[in-house]
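Structure, please.
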Amino acid sequence: MDGNKSGNISGNTPASANRSAERGKEDRPVAVVTGVSRRIGIGAAICRALAAKNMDVMFTTWSAFDRAMPWGADEEGPDAIVRELTRSGIRCERLEIDQSDPGAAKRIIDETENRLGFPAVLVNNAAYSVNDGYEKLDAAVLDAHYAVNMRGTALLSVEFGRRFSRGSGGRIINMTSGQSLGPMRGEIAYAATKAAVEAMTVTLAAELAPKGITVNAVNPGPTDTGWMTEELRNELAGQFPFGRIGRPEDAARLIAFLAGEESEWITGQILHSEGGFRLK
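The predicted structure is shown next:
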């Protein structure tokens, strides 16, 4: 409606105003965000932050994982996120897909290109995590973590990199959990596969720089997305100088910055967005 009003003032016909609006859509960068399911999660906060920077968003979700977790699935979450972002004026699509499938990477890029255009930004937020202290660790647990956290992230990143042809402005942002900063007791498989993502980030950044793509990783630190017990929340709060737990939007702001033009000289970095959190 506002576009038609502007067109009439400037002397354009409604049809030409519509064409201008369509060109505006085509000019917007497209971002892919994996692992978005719950409205209170980091993935949803990332989508909102990118939409606020005028990016169209394709996000992936896999509700079967959340249904198997203690916190449960936000069954209406994915559709609600699409509606919310669409109301903000950007285009938004979602794709239900299991990233442990070796063919998922190609399908995600294909679906994004078909629906919104080839992406300029990729945020690898999807993760698999179950408690697996050394007494429970076995091949099946290791393989399940590897399939999503490492293989899924690597295959999607290289598929994006191979097909990227803009010459500049490409962004890959991986999510880690500070594996280089200290132990994660009871999370051996998760810690090992996320540490591998950190290592991959540094090398992939060097390989993709000639194509104009930056590659960085973000550690959001302990973040309250509904999975923490009150006891754990109180215990962790004292380890933050600011006296509060991390919120999803804290990391999302940094990711939105890394996705933008201002970050073009930052690559191969592991950035810790955790409010000064320190292990006891």
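
drop to CA atoms for contacts and neighbour counts, all remaining ones
Fine.

Okay, and Val57 sits in which element?
Element membership of Val57, judged by DSSP states H and E, is strand 56-61.

Equivalent analysis for Val130, please.
Using DSSP H and E, no helix or strand contains Val130.

The stretch 51-200 of the chain: strands as residue ranges?
For the stretch 51-200 of the chain, the strands defined by DSSP state E, counting those that start in this stretch occupy 56-61, 92-96, 121-124, 170-175.

Quick check: buried residues in the second one?
Counting neighbours by 16 or more other Cα atoms under 10 Å, one finds that the buried residues in strand 92-96 are 92-96.

do stretch 168-180 as well
168-179.

could these go into a markdown table alongside distance to Arg87?
What follows is the buried residues of stretch 168-180, written out as a markdown table (distance: Cα to Cα, whole Å):
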| residue | distance to Arg87 |
| --- | --- |
| Ser168 | 30 |
| Gly169 | 26 |
| Gly170 | 26 |
| Arg171 | 25 |
| Ile172 | 26 |
| Ile173 | 26 |
| Asn174 | 27 |
| Met175 | 27 |
| Thr176 | 31 |
| Ser177 | 32 |
| Gly178 | 35 |
| Gln179 | 38 |
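
Farthest pair within those?
Largest separation among those by Cα to Cα: Ser168 and Gln179, giving 30.3 Å.

Tell me, how many residues neighbour Trp227?
Neighbour count of Trp227, defined by other Cα atoms under 10 Å: 14.

and for comparison, fold this next one:
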Amino acid sequence: MKCALVTGGSRGIGSAICQKLAEESNYHILINYQSNKEAAEKTLQEVVNKGATGEIIQFNVSNAEEVTTALSNWQEKNPEAIVEVIVNNAGITKDGLFMWMTQDDWSNVVNTSLNGFFNVTNFFIQKMLRNKYGRIVNMASVSGVKGTAGQTNYSAAKGAIVAATKALAQEVAKRNITVNAVAPGFIRTDMTGSLDENELIKLVPVNRFGEAEEVADLVSFLVSKKAGYITGEVININGGIYS
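Below you'll find the predicted structure:
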């Protein structure tokens, strides 16, 4: 059984990615969620409706022990399963000006995006190297390449993901494992629901927010066989706001 794991797969871009992979790949979809089981089950239902198989798997990506326990248990129950695709999508924001930022707001955001990438990817990387095949896609952000005021913590976390992507790509390329990052701009999801869309689209050359499905299309391509010669890249998907 060949599998694709999507962290933070229950809602928003993560859910769209799970559904797109269900449509366009032959992978068994592992939908990771932290707390919203109902949303994860809804995504799983969509995956099944599209003719694929999947399951939900609960852990907090920022908690190394929890990640290792959950994934080890899953691997023991599914000894034949091979995770070929990892989409490190889980992330949180705690926006605010740096001068008022608390230690927790800094740590929680960095731990989820950056340590989450380490915890999940590190669990599987040796297996991928042995299998001589893998596709890793890390969710960055326009904030990680341009920097966004009021998001110093998020920009730091996503900027670190960009650098980690480029470094890891060079380490594992000989074993047919690609590592790329996708950097969305303003995408219409729960996460951007509180933003003033009418004001912000003035900044976007294509004059609209992006859709989660558009990001999912890009991720689906990057994890496919077609993208074997693309690695170490950061692909902006932001309507021209920054490139």
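
Kindly provide the TM-score of these chains.
The TM-score (TM-score structural alignment, normalised by the length of structure 2) is 0.90; 239 aligned residues with a Cα RMSD of 2.1 Å.

on that earlier part again, with distance to Leu50 of structure 1 as extra columns, can I get the strands of the stretch 51-200 of structure 1 in CSV?
As requested, these are exported to CSV (distance: least, Cα to Cα, whole Å):
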stretch, distance to Leu50 of structure 1
strand 56-61, 8
strand 92-96, 11
strand 121-124, 10
strand 170-175, 12
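
closest to Asn18 of structure 1 out of those strands?
Smallest distance to Asn18 of structure 1 across the strands of the stretch 51-200 of structure 1 (Cα to Cα): 18.1 Å, for strand 56-61.

What span of structure 2 is the closest one aligned with?
Using TM-score structural alignment, strand 56-61 of structure 1 lines up with residues 28-33 of structure 2.

Superpose on structure 1 and give me the mean offset of that stretch.
Mean deviation of stretch 28-33 of structure 2 relative to structure 1 after superposition (mean Cα distance after the TM-score superposition for structure 1): 0.7 Å.

which residues sit against that stretch?
In this structure, residues lying in contact with stretch 28-33 of structure 2 by Cα atoms under 8 Å, 6 or more residues apart in numbering are 1-10, 18, 21-22, 40, 43-44, 47, 52-60.

Enumerate the positions of that stretch that are buried.
Within stretch 28-33 of structure 2, the residues that qualify as buried are 28-33, counting by 16+ other Cα under 10 Å.

residues of stretch 136-146 of structure 1 that come out buried?
141-146.

And for stretch 168-184 of structure 2?
If you call a residue buried by 16+ other Cα under 10 Å, then stretch 168-184 of structure 2 has these buried ones: 168-169, 172-173, 176-184.

Among those, name the ones in strands.
177-184 (DSSP state E).

Nearest to Glu80 of structure 2 among the residues you listed?
Checking those against Glu80 of structure 2 by Cα to Cα gives Ile177 as the nearest, at 20.0 Å.

Contacts only, for the closest one.
Counting by Cα under 8 Å, 6+ apart, Ile177 of structure 2 makes contact with 128-129, 132-136, 169.

let's see 7 Å
132-135 (Cα atoms under 7 Å, 6 or more residues apart in numbering).

what lines up against it once you look at structure 1?
In structure 1, the residue matched to Ile177 of structure 2 (TM-score structural alignment) is Ile213.

ditto for Lys50 of structure 2
Alignment note: Lys50 of structure 2 maps to Ser88 in structure 1; criterion TM-score structural alignment.

Now its match: closest residue in space, sequence neighbours ignored.
Ala51 (7.6 Å; Cα to Cα, 6 or more residues apart in numbering).

what about the counterpart of Phe124 of structure 2 in structure 1, neighbour count?
Alignment note (TM-score structural alignment): Phe124 of structure 2 maps to Phe160 of structure 1. As a burial measure, Phe160 of structure 1 scores 24 neighbours (other Cα under 10 Å).

just the one 4 residues further on next, same as before
For Phe164 of structure 1, the number of neighbouring residues by other Cα under 10 Å comes to 19.

what does Trp265 of structure 1 give?
Count around Trp265 of structure 1 with other Cα under 10 Å applied: 8.

likewise Glu135 of structure 1?
7.

Which residue in structure 2 aligns with it?
In structure 2, Glu135 of structure 1 lines up with Met99, judged by TM-score structural alignment.

where along structure 2 do the helices fall?
Ranges of helices in structure 2, per DSSP state H, are 12-24, 37-49, 64-77, 103-110, 116-131, 142-146, 152-172, 197-200, 212-222.

Distance to Ile230 of structure 2 for the ones you listed - can I get that in TSV?
What follows is those, written out as TSV (distance: least, Cα to Cα, whole Å):
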stretch	distance to Ile230 of structure 2
helix 12-24	19
helix 37-49	27
helix 64-77	28
helix 103-110	27
helix 116-131	17
helix 142-146	19
helix 152-172	10
helix 197-200	32
helix 212-222	8
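
Buried deepest among those helices, which one?
Each of the helices of structure 2 was scored by mean neighbour count; the highest is helix 12-24, a mean of 24, by mean count of other Cα atoms under 10 Å.

ok, back up a step: can you add distance to Ala195 of structure 1 and give the buried residues of strand 92-96 of structure 1 back as a markdown table?
Below are these laid out as a markdown table (distance: Cα to Cα, whole Å):
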| residue | distance to Ala195 of structure 1 |
| --- | --- |
| Cys92 | 31 |
| Glu93 | 30 |
| Arg94 | 28 |
| Leu95 | 27 |
| Glu96 | 26 |
